[in-house]
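Q: Quick one: sequence and predicted model below, then my questions.
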Amino acid sequence: MPILLAQPRLPRAAAAPPPDRPAGLMVRGEASDATLMRWAAAGDRAAFGVLVERHGERALRIALRVLHDPAEAEEVAQEAFLRAWQAAAGFDPARAQFTTWLHRIVLNLAIDRTRRRAAAPEAGGAALLALADPGPGPEAAAAAAEDRAALAAALAQLPARQRAAIALAYEEGLSGAEAAAALDVSERALEGLLRRARLMLRRILTA
């Protein structure tokens, strides 16, 4: 079952709403991310709620790819949106897209959490294991399940930043520039992370 990201509990803002704030949710739903963030910075909680609905699922997926724990991933996604709300006034659409800015918050929180763990998780990649198997028969299904389990276990052994790079570039389909911006590294550094991740996966899977 998919994990549903609940609306984060947002503190009330003291600032007055902007004069161009929309009257209805439909208008908010048609607004750009940058516009919604401008309204959110002025205290429009409903505008920020549209951003949560629009980008919450991907934020949760990215956190899950790094943490391999649904409960922790949801906590990280919630915290990321709370921090985004609190820092809305400092968001500059001229410097980064909202999604890039949000993904960077998610990744930093997720990576920090992995560093605080006493030990790496034994069973990772629950999301990968839950994927439907298109195999034609039970033998093919069993073989595919073993392959997914092996890949999930190998991914769980990667350093957090390498897992994040794999998640952004391959699983979420971001461009090299987008993935690099979310990780706050250069595209060349991203290529290095991906290269090391592929080499480590190959060593683990062939051991």
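A: Arrived safely, thanks for sending. In this text the structure is predicted, and so the values were computed from the model without any measurement.
Q: going forward, measure contacts and count neighbours with C-alpha atoms only.
A: Fine.
Q: now the residue nearest to A87 when sequence neighbours are not counted: how far from L60?
A: If the residues on either side of it in the chain are set aside, A87 comes closest to A41, at 7.9 Å by C-alpha to C-alpha, 6 or more residues apart in numbering. A41 is 23 Å from L60, where distance means C-alpha to C-alpha, to the nearest Å.
Q: now E178
A: Distance of E178 to L60, given as C-alpha to C-alpha: 17 Å.
Q: any idea which helix is longest in the chain?
A: If you go by DSSP state H, the chain has its longest helix at helix 45-67.
Q: just the helices in the protein please.
A: Using DSSP H, helices in the chain cover 25-30, 33-41, 45-67, 70-86, 98-116, 126-129, 138-156, 160-166, 176-183, 187-206.
Q: what's the burial count for A145?
A: Neighbour count of A145, defined by other C-alpha atoms under 10 Å: 19.
Q: quick one: contacts for it?
A: 129, 133 (C-alpha atoms under 8 Å, 6 or more residues apart in numbering).
Q: how about a cut-off of 7 Å?
A: For A145, the contact set (C-alpha atoms under 7 Å, 6 or more residues apart in numbering) is empty.
Q: put this beside the first:
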Amino acid sequence: MAFDARDDLSDEDLLTLYGQGDVAAARVLTLRLTPLAYRVALRMLNDAAEAEDVAQEAMLRLWRQAPDWQRGTAQVSTWLYRVATNLATDRLRRRRSVGLDEIPEPADDDPGAVGRMIEHDRQQALQHALMQLPERQRTAVVLRHIEGLANPEIAEVMGVGVEAVESLIARGKRALKSALSGRREELGYGDG
């Protein structure tokens, strides 16, 4: 793929350009931000197809917002995190009538060595434990410890204060520790 001068522009500059009709700016921004929305949705939903749908819907909403984007009001990525999180949360609420136990676990198509199997089991255990958390705790933990956002960014995404984020993360981590503590040996961590 050839270098595009737009590659060096900020998300906000690209969105503004797209809002003015620059389709190439949209392509660059899509390649940059769609994986972000997909990762968040996948961690929250544990379903690749649904995560793709959420990422596409989040990007469509971003494109609709482009002509009216107010520069300096929010980071584009923060806005997209919020939209993707809200869309995933809506899907989780609709799922409740199905029951989380009825949703199949994703298949591991990559056969490998024992280390890969152990890592896979650890990831599955973490994902299962994450899915047991209340939505807001799960969202805070995913955004902080998996996506690497800072607490003020998470607060903006979730529409709560930083103190609430800290509390949600702390409660979520305690619940994860409790859910996984009895599985240390099974997951290859030994007794320590």
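A: The structure has been received and is ready for your questions. Quick caveat: nothing in here was measured; it's all calculated off a predicted structure.
Q: Map the residue nearest to A87 of structure 1 onto structure 2.
A: When structure 2 is aligned by TM-score structural alignment, A41 of structure 1 is paired with G19.
Q: do A59 of structure 1 as well
A: With TM-score structural alignment as the criterion, A59 of structure 1 matches A37.
Q: For the residue nearest to its match when sequence neighbours are not counted, grab the count of nearby residues.
A: Leaving aside its sequence neighbours, A37 of structure 2 sits nearest to A55 (C-alpha to C-alpha, 6+ apart; 4.9 Å). Residues within reach of A55 of structure 2, counting by other C-alpha under 10 Å, total 29.
Q: just V162 of structure 2 next, same as before
A: V162 of structure 2 has 17 neighbours, counted by other C-alpha under 10 Å.
Q: Distance of it relative to A140 of structure 2?
A: V162 of structure 2 is 11 Å from A140 of structure 2, by C-alpha to C-alpha.
Q: go on, E147 of structure 2?
A: According to C-alpha to C-alpha, E147 of structure 2 stands 10 Å off from A140 of structure 2.
Q: do the same with A66 of structure 2
A: Per C-alpha to C-alpha, A66 of structure 2 is found 27 Å from A140 of structure 2.
Q: on that earlier part again, so what does the residue nearest to A37 of structure 2 match up with in structure 1?
A: Aligned partner of A55 of structure 2 by TM-score structural alignment: A77.
Q: what residue of structure 1 takes the place of A125 of structure 2?
A: Under TM-score structural alignment, A125 of structure 2 pairs with A150 in structure 1.
Q: rewinding a little: comparing A66 and A140 of structure 2, which shows the higher neighbour count?
A: Under the neighbour definition other C-alpha under 10 Å, A66 of structure 2 and A140 were set side by side, and A140 has more, 27 against 20.
Q: which residues touch the more buried one?
A: 154, 165, 168-169.
Q: which one of the residues you listed sits closest to L92 of structure 2?
A: L92 of structure 2 lies nearest to L168 out of these, by C-alpha to C-alpha, at 18.3 Å.
Q: The closest one pairs with which position in structure 1?
A: Alignment note (TM-score structural alignment): L168 of structure 2 maps to L193 of structure 1.
Q: surely that match meets Q162?
A: Yes: L193 of structure 1 sits in contact with Q162 when judged by C-alpha atoms under 7 Å, with a separation of 5.5 Å.
Q: More neighbours: which of those two?
A: Under the neighbour definition other C-alpha under 10 Å, L193 of structure 1 and Q162 were set side by side, and Q162 has more, 22 against 19.
Q: OK, contacts around that one?
A: Listed by C-alpha under 7 Å, 6+ apart, the contact partners of Q162 of structure 1 are 193-194, 197.
Q: measure it to Y170 of structure 1 for me?
A: Taking C-alpha to C-alpha as the measure, Q162 of structure 1 falls 12 Å from Y170 of structure 1.
Q: again with R28 of structure 1
A: Going from R28 of structure 1 to Y170 of structure 1 by C-alpha to C-alpha gives 31 Å.
Q: who has more neighbours, these two?
A: Using other C-alpha under 10 Å, the more surrounded residue of R28 of structure 1 and Y170 is R28, with 21 against 13.
Q: The more buried one reaches A46, doesn't it?
A: No: the pair R28 of structure 1 / A46 is not scored as a contact, 8.0 Å apart, by C-alpha under 7 Å.
Q: In contact with the residue nearest the centre of structure 1: list those residues for me.
A: Centroid-nearest residue in structure 1, with C-alpha atoms, centre = their mean: I62, separated by 2.7 Å. I62 of structure 1 is in contact with A167, counting by C-alpha under 7 Å, 6+ apart.
Q: is it true that A63 of structure 1 touches E75?
A: No: using C-alpha under 7 Å, A63 of structure 1 is not in contact with E75; the gap is 9.1 Å.
Q: Between the two, which is the more surrounded one?
A: Higher neighbour count among A63 of structure 1 and E75: A63, with 28 against 16, using other C-alpha under 10 Å.
Q: residues touching that one, list them.
A: 73, 76-77, 106-107, 110.
Q: what does Q97 of structure 1 give?
A: Here Q97 of structure 1 is in contact with no residue (C-alpha under 7 Å, 6+ apart).
Q: Let's see that with 10 Å instead.
A: Applying C-alpha atoms under 10 Å, 6 or more residues apart in numbering to Q97 of structure 1 gives the contacts 33-34, 91, 178, 181-182.
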